[in-house]
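Q: sequence? don't have it. structure:
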């Protein structure tokens, strides 16, 4: 009883006014010293609260159907119900739950942003007091007047005007259902950039209304068939405030509730680096200047030591974009998750697999982006293991929101840019996942940092956005994945003197249709996530003398943006060579690319792999061990035979294929097929930069297997150097 009395004495007053505007602004700053004011949110999109007698019945019905179909029939919460919750809190077990509508309202207005040692009991006590003091109609009406609907809209009247240009009383059933779907969804879709998700949320509410008897079959079908049309809003280009401050406001609403943000009076210090933000915006404009009309792009950059977002920019050609809030096809981005699941379960990077391209070890398949290798590894570790690893790395919210049955393939998963940034922050920091108090519950608290601290108008600290780090993977697994990504050829035009070999890890992930693509690149200090979409191959402009070669694919444009941003920020975040964890002894070993064993002379392709000492091979390759050739000859007209034993090494010669006109990566594959190695040297600029101009020995020459073929590659423009094989200016294979 003493616990209950103490909680009752701590409850806030319930009769708060429902505001139609902020009494004081919310000021959002960057991370500079001194800080720069990014935006002052003085006037949100609001409208006068709708009185209970004027609240459309269809909005009440939609909210009840979506949140708590039993709300009209529930009795007022009794002291007995509260006592049962109290007993369950003390002794454990389940108890009667409070109405989700009542809980939703008190979260928006009283609970969000507060901490209490007994949160469930505190909320139940507050719900008891609310239901004893207020009628159900008042709770419903107040909830609808304080919900946050996105795009700066607080309350149903503001949302109706913003999205449809209508008063609440003029909303159709389908429009009312969409607004409720936006407000109550765990991860509310952005209807302007993700209309399919918004329609799905609307249809879910409509079907719930039908199931609860608010709609008959004919009304349901008419509402489901109603075209999805939104009121147009003025388009604005990317700026240092719009994208970032909209995102920060949404985070504040999720953290503190719409009612608290509507009252204003907060000073918010964020992680944004204004210089990097301006660089990101300029990079997008340059990378997309020759892209098809309607293309879109975004960049999210994360300072890896602190896990803080330092830049978040988006732009578009021909239309406004809210790409940051829209989930996109993940595709190859999930391949490192498959590797993590495998390495954490004891599978070695030297494990051999028989693939469509022949036998190769996991490391070789991963660094050559062989899809069949990844498919076989995923099947070996199993679907649940891959999904569990994805959750550990911060993709819990994406998995929950998507709800698909992925089988052994995660390529269909849809992810947002911040989810991608969180995933690769964990991979780039040797498996340490950032844990933030501002993250949503569905992500397991895992998220990159965006807010430094929040202060009230009197200067007192309201909250801080510090993050902790959780070991999601072993440090060995984290480094192995980075080593693989750093050894994967990317051919980005990064200057070799700024980005030496082993300082850049990359991954490109085009969509199945080719209309969009991700490109992720990171050094030891900075992660860059780029997405380009809205690409139409039929509308790619031709190159001009003024602009040079136009990017031919979304992937090329995304890679170009990543390279430009990384080069422009290299002076601020100097790339360092990736170092293996000091807690484990590592060794650089040469192994057969097919068997993973110590190579014999007959192994056609060998590669160097940095592995923990425990994984160093102890056996010689048995796939390519050569035996002597025994030839038996019968002398004519006699019964005498002659036996000759010849070492097959004498016959181990091949003709050199031509590699002129190929990229270094293509040349490596062609030479490796006959057991030859390649070393490239960058020559003078020419008409075909990045392609091989000459080779030695010449095509057709006879050489022994294992010999090195030298090639001269035409240079890129003077400020760039061709980069292959993990950042090196030379590439070697056997």
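A: Nice, I can see it. Only a predicted model underlies this, so the values are computations on that prediction, with no experimental measurement involved.
Q: C-alpha only now, for contacts and for neighbours.
A: Will do.
Q: what about the closest residue to residue 288 other than its chain neighbours, neighbour count?
A: Excluding the flanking residues, the one nearest residue 288 by CA to CA, 6 or more residues apart in numbering is residue 557, at 6.8 Å. Residue 557: 30 surrounding residues under other CA atoms under 10 Å.
Q: wait, a strand at residue 557?
A: No: under the criterion used here (DSSP: H, G, I helix; E, B strand; the rest coil), residue 557 is helix, not part of a strand.
Q: let's bring in a second one:
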């Protein structure tokens, strides 16, 4: 014990009595010898009383006084500890006070009106469309069936009637689930928090906003009843496809009122709030079906429906019968529909849920009117005579990818199917451009010669239109005349992989397979991707992503999307210039003659699929690329020609060109000594059969006696084997 106490007593440091400081003021009065004697006696005599103990508090006080002896107050730890703790408490209290003062009045929930209008503007800021809610019907809680209330509570907030606005159990459960899945698989927001987010908060994602959301939810719970909260939520929640609230959703997805909905339909709607665009049955029916069944199982778990009802409902189809939201001042409906489909990819879902967006687009209203007239004339004048009932046209600025005009069909009101973006059709000879571009980029010359004669490769026998042959021809002349056999031979020489890679680099996004028929367009693409890919050549080899949206503003006028797209070099400039020169020849003296413009250079290519089911022309000037398609939705053959598509192109471009100054294409680069920018990877066929060489000029004229501008029709035959031999190195 004496040794223990000696730790607190430093006799060498005791001040001298002569200085007026008494030793007892520094240490407690302890007789160490007496204590030691008492301990010794206690160890010998069991009946002796226990030794005297020094209180711990006395030791602590003594120690603290020893630490602070002779120090000014500002050098003492207690002073600074008190200052820091006190200052922190004051700052925290002030922050909490300011936080509370900044919270909105929760009663505003009862009077909040959502700005549900989506406004789409043309490039000149004229209104293309204003889309409003489907019904504008807001229902009192008594008019909302109990099954709808139950479904949303089971799906979104099963402890809705127990918590005070924040469900801490749900937060813990969601956190554990997300950590386990290593993704955000589950959320912890209550219905009240979601309502607070819709009415009061911006869509930003931050800890501050989440704290505000939680506190506002608690204040809402203090002011409003559970029934009032649920009523406002079910009338304001965004449910995808332009539907705000359950009444809108019932109409948009099923063309029903809320009291007409079946249990599976109710569950479909109740599953939408976490991701309205992704779970929309109109956009992703398979995902929507899975989500619906999750809601049904949750309803069963909480006892809202029986297992038998759940099983029967999960077996039911989605049963969609959609009715679109109301649209006002509709112009260019195919284009505005395309814009609406693109929005969820560009704008955060929180902003879509809030509504009131303004979308600034790239559409040129004058050019759009010209495009609509050209399509109308093609369908009404040329269609009956040539056996097609539909047409589509799209124009894109190749310098930046902006869509300037889009007509997706004859009548949007009768059929909303957009043949510019949704129709996958065989492009025919328009695809030859990508094969030839790959060859030119690999160092081939447009003057390289190929034999046009009967030809069979690995069992596949391509045929020219009219089954005619021209003998030895250059690549340039073969493209101008759209000779099928030469196109297949060029594909074999350059290789499948380089040709496919080139098409992808230029903008083709659809699936391409390494078959010989690839050279003749035996694949499916849509008009927008095909047209934009040609624009890569017009832009001197630079690819710009086609787009129709420039900017998106939220209801507060803040820019939430600014389309700053970057170009990339997909084709080297010299190869792009050579291909443009070759495609000019198609328009000057080949199958594209009806697209000729007298005041400027035009480059382009015609295309016809098997039995003339699809008639194409894609052409460009330096500032604009336009694609035209003619055909039938049921893929029924026409008896027309791609020359009609070229004529429609010329009808549109001759008017539009009045707004565009004439520019020349780049000059043909020096060909001598030119090296390729990519490497050819020739195909090694198993078997090649070459027919006799025809006499000079045989078949140089159209022996069928038909339209001199007709596109040679490819003979489509899939090879009898799965894939030909080819090397997979670039």
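A: That came through fine. None of the values given here were measured: they were computed from a predicted structure.
Q: report the TM-score for the pair.
A: The TM-score (TM-score structural alignment, normalised by the length of the second structure) is 0.55; 542 aligned residues with a CA RMSD of 6.3 Å.
Q: residue contacts, the residue nearest to residue 288 of the first structure?
A: Neighbouring residues of residue 557 of the first structure by CA atoms under 8 Å, 6 or more residues apart in numbering: 287-288, 291, 532, 551.
Q: just those residues: which are in strands?
A: residue 532 (DSSP state E).
Q: which residue is nearest the centroid of the second structure?
A: Taking CA atoms, centre = their mean, the centroid of the second structure lies closest to residue 345, which sits 2.9 Å from it.
Q: and that residue, that one's in a helix?
A: Yes: under three-state DSSP, residue 345 of the second structure sits within a helix.
Q: check contacts around it.
A: Applying CA under 8 Å, 6+ apart, we find residue 345 of the second structure in contact with no residue.
Q: tell me the span between the first and last residue of stretch 339-355 of the first structure.
A: 16 Å (CA to CA, to the nearest Å).
Q: next one: that stretch to chain centre, how far?
A: When distances are taken as CA atoms, centre = their mean, to the nearest Å, stretch 339-355 of the first structure is centred 23 Å away from the chain's centroid.
Q: give me the contact list for it.
A: Contacts with stretch 339-355 of the first structure, where a contact means CA under 8 Å, 6+ apart, come from 359-363, 372-373, 376-378, 381, 385-386, 389, 473-474, 477-478, 481, 594-597, 615.
Q: mind checking how far residue 641 of the first structure is from residue 423 of the first structure?
A: According to CA to CA, residue 641 of the first structure stands 70 Å off from residue 423 of the first structure.
Q: neighbour count: those two, which is higher?
A: More neighbours surround residue 423 than the other of residue 641 of the first structure and residue 423, with 28 against 10 (other CA under 10 Å).
Q: double-check that the more buried one belongs to a helix.
A: Yes: membership of residue 423 of the first structure in a helix is supported by three-state DSSP.
Q: that one is in contact with residue 395, isn't it?
A: Yes: assessed by CA atoms under 8 Å, residue 423 of the first structure is found in contact with residue 395 at 7.1 Å.
Q: determine the longest helix present in the second structure.
A: helix 77-102 (DSSP state H).
Q: I'd like the distance from that one to the chain centre, please.
A: On the basis of CA atoms, centre = their mean, helix 77-102 of the second structure sits 46 Å off its chain's mean C-alpha point.
Q: continuing past that helix, what's the next helix or strand?
A: Next helix or strand after helix 77-102 of the second structure toward the C-terminus (DSSP states H and E): strand 118-121.
Q: that following strand against the first structure, how far on average?
A: Aligned to the first structure and superposed, strand 118-121 of the second structure gives a mean residue distance of 4.3 Å (mean CA distance after the TM-score superposition for the first structure).
Q: the residue mapped onto residue 271 of the first structure from the second structure: how many residues sit nearby?
A: Mapped onto the second structure by TM-score structural alignment, residue 271 of the first structure lines up with residue 362. If you count neighbours by other CA under 10 Å, residue 362 of the second structure ends up with 23.
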